[in-house]
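Asks: pasting a predicted model and its sequence here:
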Amino acid sequence: MNDRSCPSRKKDLGNTAYKAKDFGKAHQHYDKAIELDPKNITFYTNKAAVFYEEGKLDECVEQCNKAIDIGRETRADYKLIAKAMARAGNAFQKKDDLKQALSWFEKSLSEFRDPELVKKAKALEKNIKEAERLAYVNPEIAKKEKESGNEFFKKGDYPTAMRHYNEAVKRDPLNAILYSNRAACLTKLMEFQRALEDCDTCIKLDPKFIKGYIRKAAALTAMKEWSQAQRAYEDALNIDSTNAEAQEGLRNCIRNNDEDPEKARERLMNDPEVQEILRDPGMRILLEQMSQDPGAVREHLQNPEIRKKLLKLRDAGIIQMR
């Protein structure tokens, strides 16, 4: 066979034109290669790559499908079939048809588990889920769900209230009030740990929302965690020193906290959270600074995360704070 009419030679010429972005010539060479060897699926995937670069995405997918069909017929290397499928996925991703793109990537991975495509598929799946979540957000619907939840909460039908609060959170996941409401419902259902998680989310979203602290304290009180509940009420009173609910809650904690101070300190010292704080190099530097300059604590208390850690150490009796 004359070298000039050799399919692989035509493919090489096509590749050279492709790299030079001379897509017209690339098509001509790949078409000639296909004419000379119509069962070689690489020529079709190469043409698909040219169409992709030209933005002709439907034509790209069409060439990929041809490559796959011929590959199945000729029992081509599964890696070549996987490549054609991945290329079709890339075309759909460029078209913003993300679900189709993911479907093609998954088909490709079923043929050959290319590590890079695994990462790409996982990232795409994550993007799809996030897009679906954001598309689901609707503050107006969240408000109606919250109101329905409140009605069932007042009636004492806490399971039904929970269903509405769950939906409200999905519809408006950055609304601190919704987590506070759901925490109150979870406390009634005696799911205290989940209630505390919602309270922490509420506080993180809106550190000045006093009900987040009060409901956290209520859950801790129900668990008879008096020292932690006391701290939560103190946090609430730092926001509003006149809040009657927080004042009464604090008094209740002080009345009921009859745990032996030494036993309480021992329990807190064995707390993994306390141990983690003490292992933190940054906190050790901060504690050293406070020992040399007690007034420095005021500045550090402005940082909510550091404040939380310092109060934990105070409760353990490791530091004193006035």
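Replies: Now that the structure is in, tell me what you want to look at. As the structure is a computational prediction, the values presented were derived from the model and not from experiment.
Asks: when you work out contacts or count neighbours from here on, use the C-alpha atoms and nothing else.
Replies: OK.
Asks: you'd agree residue 23 is up against residue 50?
Replies: Yes: Residue 23 is in contact with residue 50 according to CA atoms under 8 Å; the separation is 6.3 Å.
Asks: who has more neighbours out of those two?
Replies: residue 50 (27 against 21; other CA atoms under 10 Å).
Asks: so which other helices or strands are in contact with the helix or strand hosting residue 237?
Replies: Using DSSP states H and E, residue 237 sits in helix 226-239. With contacts taken as 3 or more CA pairs under 8 Å, 6 or more residues apart in numbering; DSSP states H and E, helix 226-239 sits against helix 210-222, helix 244-256.
Asks: now the ones you listed in JSON lines, with mean neighbour count?
Replies: Below are the helices and strands packed on helix 226-239 laid out as JSON lines (neighbours: other CA atoms under 10 Å):
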{"stretch": "helix 210-222", "mean neighbour count": "25"}
{"stretch": "helix 244-256", "mean neighbour count": "16"}
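Asks: how about the ones you listed in TSV, adding distance to residue 35?
Replies: Listed next are the helices and strands packed on helix 226-239 as TSV, based on distance: least, CA to CA, whole Å:
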stretch	distance to residue 35
helix 210-222	72
helix 244-256	83
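Asks: between these, which gets nearest to residue 74?
Replies: helix 210-222 (65.7 Å; CA to CA).
Asks: gap between the closest one and the chain center?
Replies: Mean C-alpha position of helix 210-222 versus that of the full chain (CA atoms, centre = their mean, to the nearest Å) differs by 26 Å.
Asks: and if you look at stretch 93-106?
Replies: 21 Å.
Asks: give me the contact list for it.
Replies: 57, 85-86, 88-92, 117, 121, 124-125, 128 (CA atoms under 8 Å, 6 or more residues apart in numbering).
Asks: now it: buried residues?
Replies: 93, 98, 100-106 (16 or more other CA atoms under 10 Å).
Asks: tell me how many other residues crowd residue 184.
Replies: 27.
Asks: now do the strand or helix carrying it: everything it contacts.
Replies: Element membership for residue 184, per DSSP H and E: helix 176-188. Residues from elsewhere that reach helix 176-188 (CA under 8 Å, 6+ apart): 146, 153, 158, 161-162, 165-166, 168-169, 192, 194-196, 198-199, 201-203, 205-206, 209, 211-212, 215-216, 218-219, 222.
Asks: among the residues you listed, which ones are buried?
Replies: 146, 153, 158, 161-162, 165-166, 168-169, 192, 195-196, 198-199, 201-203, 205, 209, 211-212, 215-216, 218-219.
Asks: counting only helices, which of the residues you listed make the cut?
Replies: Counting by DSSP state H, those place 146, 153, 158, 161-162, 165-166, 168-169, 192, 195-196, 198-199, 201-203, 205, 211-212, 215-216, 218-219 in helices.
Asks: and here is the other one:
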Amino acid sequence: MAENQAEKRSRRGLLGFVFGRRGLWSKKCTADNGNKTPMRSSNASAPCTSNIQFTKSPGNELNSKKLQEYKVSPEPIQNQTQTQIQRPISKPLSNQYPNNNPGPVQQQARKVVPRESIGLSGELESMIMDNQKAKGMMFGSLGNLKQPGTTAVGNQTTVQNSGYGRKTMEGERQTPVRPISVSNNQDQSGSLCRAISTRMDPETLKIMGNEDYKNGNFVEALALYDAAIAIDPKKAAYRSNKSAALTALGRILEAVFECREAIRMEPHYHRAHHRLANLYLRLGEVENSIYHIKRSGPEADQEDILKAKTVQMHLNKCTEAKRLRDWNNLIKETKNTIASGADAATQVYALQAEAFLKSYRHQEADDALSRCPVFDVEMNTKYYGPIGYAGFLVVWAQVHMSLGRFGEAVEAIQLAAKLDRNNREVSMVLRRVQAVTPARSKGNDFFKAGRFQEASAAYGEVLEHDSRNSVLLCNRAACLFKMGQFDRAIGDSTAALAVRPAYAKARLRRADCNAKLGNWELAVGDYEILRKETPEDDQVIRGLMEAQNHLVKRRGHENL
């Protein structure tokens, strides 16, 4: 009882004096307060339309009579000074406080407020401030929380979430941020969530999460929803809101599992059904999407059904194109499928990359997979199953190998073999990678030792297993160039450029060979392309100038 009275008194101005922070004024929220007020939305990641407002507390006005009511604890709180917001304070004049009087500001800093007088909101602010300091974050609002999986460039930090929920936060300190995995992020936020959950009301946490979600602070919103779930794990609305925050952060598979849990708790939860339907559509699971659209009640409309059927139509065309081995049509239909709404469908991106590989367009295959959302191994295996995820890894391994990333290829195919040992395609690609990798390393060693004939033979052995590998072709061209076999070197360089037009090293090799043979027009053409791509490359500039001079001289002699 005494604790409740202290909490009530804390809302009368002391919170503003100690923290100078915002106070919480509860109003009815339209953002997922159960089933009574469902939010109409056609997108799972649409911002919450919460009416909750955070207003600034009365400020630094302190009622001295009310302050006397609080008894000062005999033991000072250890982290009390850490919870205060640091504000810039002008230096006092030398004669302002004579006799070394510390002045009112320093006197206030030595005042100690008992823990029970801080109140729930004050304790939450204190915990968040301590957590920010422990992780090297800035003082200030929750909007300055560093998000998992970020990299700092200058004064900006951009979320790396594979294209979803991307946002930029300015004003952070210029400190390097190490990428953090999803599991590590959950472990680090767990202590904060548990600390908050010991005192806060879950509905209050949800309301605060809704406000952060509405303002685009998705990491902070996620932490608050997690705290609410820790207190009341059986509330479906908390799971559904957490799913929305995860979706905004690009963690689509985790969002699916949270929506499933919300529906398990509350089978007729329309908004959760609608969110899950949108997630399934993005993942290319059209049948599951339609199933949940039909159970979304007033949340869904006919447009949702039409969108799902459009994606299904393009998926059917993809299946037919692959059956006919019509790779150009498969590329077209996978693009249409992604554009229609299946923008997180891993299997569609894998199909597109496979079609590019079959068409010997290796660079475009890599570009296709680079647009695919990236989820960790555990989450992929949990959602797609070991066999399904192994099929995706097979394509990744082939793309890596086609571009000379042999280490990544070995890692991907070995993981696929662990997940699906009985897959013939996995075994075939694994054998090829195991044959290519050591032979390629042997060729590199020979080249470094100046044994170009043996290096060329080693690369040729590898090319028997992978005849259109651009890196191996370019390496052999380098050996042939060193041996003066310029025509053969041009042939290998041209073959490498056929599958990888943007391969600058192969183009430079061909330009140098043409220059050696006196094919100045061809050399100038390649050098000019390289100059546009790398305008500051000295080797390219020198080669271009030399080729142009020789070309001018030859044309001058022809005109005589």
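Replies: Everything's here; your move. Quick caveat, the model's predicted, so the values are computed rather than measured.
Asks: how close are the two chains, by TM-score?
Replies: The TM-score (TM-score structural alignment, normalised by the length of structure 1) is 0.37; 133 aligned residues with a CA RMSD of 2.8 Å.
Asks: thought residue 153 was touching residue 168 of structure 2, still the case?
Replies: No: with contact defined as CA under 8 Å, residue 168 of structure 2 does not count as touching residue 153 (10.8 Å).
Asks: looking at the two, which has the bigger crowd around it?
Replies: residue 153 (12 against 9).
Asks: run through who's touching the helix or strand containing residue 17 of structure 1.
Replies: Counting by DSSP H and E, the element that carries residue 17 of structure 1 is helix 7-19. Helix 7-19 of structure 1 is contacted from outside by 3-4, 23, 25-30, 32-34, 36-37, 43, 50, using CA under 8 Å, 6+ apart.
Asks: can you show me the strands along the stretch 101-250 of structure 2?
Replies: 150-153, 156-159, 168-170 (DSSP state E, counting those that start in this stretch).
Asks: give the buried residues for stretch 8-28 of structure 1.
Replies: Buried, per 16+ other CA under 10 Å, within stretch 8-28 of structure 1: 8-11, 13-18, 23, 25-28.
Asks: for those residues, work out which two are farthest apart.
Replies: 8 and 23, at 17.9 Å, using CA to CA across the buried residues of stretch 8-28 of structure 1.
Asks: now do the closest residue to residue 305 of structure 2 other than its chain neighbours against residue 279 of structure 2, distance only.
Replies: The shortest distance from residue 305 of structure 2 to any non-neighbouring residue, by CA to CA, 6 or more residues apart in numbering, is to residue 290 (6.6 Å). Applying CA to CA, to the nearest Å, the value for residue 290 of structure 2 to residue 279 of structure 2 is 11 Å.
Asks: against residue 243 of structure 2, how distant is residue 226 of structure 2?
Replies: On the measure of CA to CA, residue 226 of structure 2 and residue 243 of structure 2 end up 11 Å apart.
Asks: please identify which of these two sits among more neighbours.
Replies: Between residue 226 of structure 2 and residue 243, residue 243 has the larger neighbour count (other CA under 10 Å), namely 32 against 28.
Asks: which non-adjacent residue is nearest that one?
Replies: The shortest distance from residue 243 of structure 2 to any non-neighbouring residue, by CA to CA, 6+ apart, is to residue 255 (4.3 Å).
Asks: that neighbour contacts residue 246, correct?
Replies: Yes: using CA under 8 Å, residue 255 of structure 2 makes contact with residue 246 at a distance of 5.4 Å.
Asks: how many other residues sit next to residue 170 of structure 1?
Replies: 17.
Asks: correction: the previous question concerned residue 290 of structure 1.
Replies: For residue 290 of structure 1, the neighbour count with other CA under 10 Å is 16.
Asks: which one is it nearest to, not counting chain neighbours?
Replies: residue 296 (5.7 Å).
Asks: and the gap between the one you found and residue 308 of structure 1?
Replies: Distance from residue 296 of structure 1 to residue 308 of structure 1, by CA to CA: 16 Å.
Asks: ditto for residue 200 of structure 1
Replies: Residue 200 of structure 1 is 11 Å from residue 308 of structure 1, by CA to CA.
Asks: quick revisit: out of the strands of the stretch 101-250 of structure 2, which comes closest to residue 493 of structure 2?
Replies: Set against residue 493 of structure 2 and scored by CA to CA, the strands of the stretch 101-250 of structure 2 come closest in strand 150-153, at 36.5 Å.
Asks: which elements pack onto that closest one?
Replies: Secondary elements touching strand 150-153 of structure 2 (3+ CA pairs under 8 Å, 6+ apart): strand 156-159.
Asks: just checking, residue 517 of structure 2 touches residue 489?
Replies: No: look at residue 517 of structure 2 against residue 489 with CA under 8 Å: they stay out of range, at 11.4 Å.
Asks: who has more neighbours, these two?
Replies: Higher neighbour count among residue 517 of structure 2 and residue 489: residue 489, with 28 against 12, using other CA under 10 Å.
Asks: now, the buried residues of stretch 93-106 of structure 1 that are in helices?
Replies: 93, 98, 100-106.
Asks: what's the spacing between residue 511 of structure 2 and residue 7 of structure 2?
Replies: Remark: distance between residue 511 of structure 2 and residue 7 of structure 2 (CA to CA) = 78 Å.
Asks: the two: which is more packed in?
Replies: Applying other CA under 10 Å to residue 511 of structure 2 and residue 7 shows that residue 511 carries more neighbours, namely 29 against 18.
Asks: isn't the more buried one right up against residue 517?
Replies: No: with contact defined as CA under 8 Å, residue 511 of structure 2 does not count as touching residue 517 (9.9 Å).
Asks: for the helix or strand hosting residue 308 of structure 2, packing partners?
Replies: Counting by DSSP H and E, the element that carries residue 308 of structure 2 is helix 302-323. Contact partners of helix 302-323 of structure 2 among helices and strands, from 3+ CA pairs under 8 Å, 6+ apart: helix 286-293, helix 327-340.
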